[in-house]
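Visitor: Could you look at this predicted model? Sequence included:
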Amino acid sequence: MKIAFYGSSLLSSYWNGAATYYRGILKALAARGHDIRFYEPDAFDRQQHRDIDPPAWAKVVVYPATDEGLRSVLAEAHHADVVVKASGVGIFDRELIEALRTAPRADALRIFWDVDAAATLDEMRSDPAHPVRAMLPEIDLVLTYGGGPPVIDAYAAMGARECIPVYNALDPETHHPAPADPRFAADLALLANRLPDREARIEEFFLRAAALAPRRNFLLGGNGWHDMAMPPNVRAIGHVGTADHNAFNSAPRAVLNVARDSMAAIGFSPATRVFEAAGAAACLITDAWEGIELFLRPQEVLIARDGQDVAEHLATLTPERARTIGAAARVRVLAEHSYDLRGAQVDAILKSRRARERKAA
């Protein structure tokens, strides 16, 4: 099928946490014969911070962040069998979701792909005129990258015809163990951009843990932390490009995952970082959230309720135990949570919906 995908960016992970998710899913769909065209705006300096070249498995169209630029790429939707509008493009989000009514052919499958379902649902609850909520009766399918039963039920209550989670996963060709790099040596490392709905949790799970473990070395990667007060044993290094993610995950004794407020509250929402770290055989410590056992089992991850739990995990974590936990996590995600499997899931969804539409016609 010809798929027109309107998202934030495939080429740049700069202030764009969904990049590796898009890459994994769309690469797997292309391997199953789908013709992928990804449309991304030239906005937020993402094109100046590309971390991959245009891939062979998708045609990427970068359009000017202007009304004329938007119109030019929306016109191409008419040639697609499947038209996808992803959440969080950052510009023209209203226009893009409303275009699902007018841009595709009448027989095309219209999909809203929500990469931050908890936040989108909160917005829709507070705004009955929200553009996504207004369009839900006309959208064939909602896909989300997390959320589980709570998100499925919430979308159904909002009027969605159908909502299916397609979780984050691992591309083992992209994320894998790497030689230890002294740039990223630490007892605990965290890779996270500074966002309003995650800052307080990072203060608790990472910065408080650092204060409680002054003899341990902590490493913080990600945008936006340059003016944050931190304990002296925390080293903030700014943006870490995807080319360095394997080294970042492989060098420390342990890697921390901290969910955003909304994701932690709704559960069933593992971040891409969880699978990237597991793919590198990192020993992962994660904040507690409902549904984690669907992705990693107790012997494959360390779970913390607060910063004190994180500090206590570090106090007893030997290098040997860390390697054992990381190796077990890698085995699990390779077997059950690869993007190849997610691609097979989406491929089956698309084919079944097309068959259903043809039968109805």
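Guide: Okay, I see it. Residues are numbered from 1 along each chain as shown.

Visitor: Please count neighbours and contacts with C-alpha atoms only from this point.
Guide: Fine.

Visitor: can you pull out the helices in the stretch 151-300 of the chain?
Guide: In chain order, the stretch 151-300 of the chain shows helices spanning 199-202, 208-212, 245-250, 261-266, 272-279, with DSSP state H, counting those that start in this stretch as the criterion.

Visitor: What is the last one packed up against?
Guide: Using 3 or more Cα pairs under 8 Å, 6 or more residues apart in numbering; DSSP states H and E, the elements in contact with helix 272-279 are helix 245-250, strand 254-257, strand 284-287, helix 319-336.

Visitor: Not counting sequence-adjacent ones, nearest residue to Ala265?
Guide: Excluding the flanking residues, the one nearest Ala265 by Cα to Cα, 6 or more residues apart in numbering is Trp289, at 7.3 Å.

Visitor: just Leu96 next, same as before
Guide: Lys85 (6.7 Å).

Visitor: How about the helix or strand hosting the one you found, which residues are buried there?
Guide: Lys85 belongs to strand 82-86 when assigned by DSSP states H and E. Residues 82-86 are the ones in strand 82-86 that count as buried (16 or more other Cα atoms under 10 Å).

Visitor: One more to weigh against that first structure:
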Amino acid sequence: MENKLKVAFYGSSLVSAYWNGAATYYRGIIKELSRLGYQVAFYEPDAYERQQHRDIPDPEWAKVVVYDNNEESAFKVLAEAAHADIVIKASGVGVFDELLEEQVLKLRKENQLVIFWDVDAPATLERMTNNPADPFRELVPQYDMVLTYGGGQPVIDAYTAFGAKRCIPVYNALDPETHHPVSEDARFACDLAFLGNRLPDREARVEEFFLKAAGKLPEQKFKIGGSGWGDKPMTENVEYVGHVYTKDHNAFNCTPKAVLNISRDSMAKMGFSPATRVFEAAGAGACIITDYWLGIDFFFEPGKEILVAASGDEVAEILRNLSVEEAKAIGEAAKERVLRSHTYEHRAKEVQKLFSAHFQLLNISEV
């Protein structure tokens, strides 16, 4: 059955990964939804210099509408949701979030499916828990469903407690067309590399898992990429390579002996929240060392497809004993696992089932 449904998606950015870790997640999901027949319009604000740091041109598989960073422009793009069958407001747009979250519900049309897609559920839930006056608390039960970037049963239970009609995790995954093995690049040659923006709820864990490990292994080379690390004190064996554009992610993942995944505090605490970069690195055949979080074995087999460390000391110990041959074997096993079980094609089909089930309940055909 060919799908003709129109989707209005309000998010941070589809075309820029600058200060926007969810970009590749949006791209992977939306590209595959397009292949399933959905017509997606993505509305993103001109904010945080994202348009000046684009990674991709406007794609063929979505209509991208960039609006000015003011309330009038926000209302203008909100009005376009009237033409959509499905309206999605993502968390963390960065500007006018409260306005967008409220208005997609106020402006909803009859039989529209209105979804809140939380790409940082642990942080949203913590915010609502700590602030009884948070305006989003009243809105949660009004959405037809809440989709989340991850979080497993703890996130489902927490959102249900806030009155969500339905909460379903849609995990990160791999787009094998964009993340895959490439030739090594001397810019990224090292023993261990980490890629991630400098954020308040990540920094202490970067100090523990990455910088502490580097301090214990002065004979090994470490590289860190992402925005905001320029003035961070680091040992001499650590090189800061700045913002790494998505076109360089494959080389960044393929070249080092191993790459490090470090969860943000809230995601490590909640569990079942693998970062997009884990799947991207696995797709490139990288040997991944990750900090421990509940649910790792749901995605990868520890010791065979991924290496797990509970501290910076353990990261250093793993690196001391990790041969190039062993690293390559682990990376290859990880690549085979994601291609088999964790691509965006898999995820989009899950989302399509959710959409279809909703409209079937309303006795509305998707054609």
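Guide: Cool, the structure landed. As the structure is a computational prediction, the values presented were derived from the model and not from experiment.

Visitor: Which of the helices of the stretch 151-300 of structure 1 sits closest to Pro131 of structure 1?
Guide: helix 261-266 (20.5 Å; Cα to Cα).

Visitor: Aligned to Gly151 of structure 2, what sits in structure 1?
Guide: Using TM-score structural alignment, the partner of Gly151 of structure 2 in structure 1 is Gly147.

Visitor: nope, Leu319 of structure 2 is what I meant
Guide: Match for Leu319 of structure 2 (TM-score structural alignment): Leu314.

Visitor: that older thread, is it true that the residue nearest to Ala265 of structure 1 touches Ser262?
Guide: No. Under the criterion of Cα atoms under 8 Å, Trp289 of structure 1 makes no contact with Ser262, lying 10.7 Å away.

Visitor: on that earlier part again, wait, a strand at the match of Leu319 of structure 2?
Guide: No. Counting by DSSP: H, G, I helix; E, B strand; the rest coil, Leu314 of structure 1 is located in no strand; its state is helix.

Visitor: hmm, back to that, nearest to Arg110 of structure 1 among the buried residues of strand 82-86 of structure 1?
Guide: Nearest to Arg110 of structure 1 among those is Val83, at 5.2 Å by Cα to Cα.

Visitor: gap between the closest one and Val60 of structure 1?
Guide: 15 Å (Cα to Cα, to the nearest Å).

Visitor: same question, Cys283 of structure 1
Guide: Relative to Val60 of structure 1, Cys283 of structure 1 is positioned 35 Å away (Cα to Cα).

Visitor: Point out the other helices and strands that the very next helix or strand once past the strand holding Lys85 of structure 1 packs with.
Guide: Counting by DSSP H and E, the next helix or strand C-terminal to strand 82-86 of structure 1 is helix 93-102. Applying 3+ Cα pairs under 8 Å, 6+ apart, we find helix 93-102 of structure 1 packed against strand 82-86, helix 131-135.

Visitor: So which of those is nearest Phe5 of structure 1?
Guide: Comparing those against Phe5 of structure 1 with Cα to Cα, the closest turns out to be strand 82-86 (4.7 Å).

Visitor: against structure 2, where does the closest one fall?
Guide: Going by TM-score structural alignment: strand 82-86 of structure 1 matches residues 86-90.

Visitor: which residues sit against that stretch?
Guide: By Cα atoms under 8 Å, 6 or more residues apart in numbering, the list of residues contacting stretch 86-90 of structure 2 from outside reads 5-12, 81, 100-101, 104, 112-119.

Visitor: Inside strands: which ones of those?
Guide: In strands, defined here by DSSP state E, the members of the contacts of stretch 86-90 of structure 2 are 6-10, 113-118.

Visitor: wait, what's in contact with the counterpart of Lys257 of structure 2 in structure 1?
Guide: Taking TM-score structural alignment for the superposition, Lys257 of structure 2 sits opposite Arg253 in structure 1. Counting by Cα under 8 Å, 6+ apart, Arg253 of structure 1 makes contact with 186-188, 282-283, 319, 322.

Visitor: try it again with 7 Å
Guide: 186-188, 283, 319, 322 (Cα atoms under 7 Å, 6 or more residues apart in numbering).

Visitor: which of those count as buried?
Guide: Buried members of the contacts of Arg253 of structure 1, counted by 16+ other Cα under 10 Å: 186-188, 283, 322.
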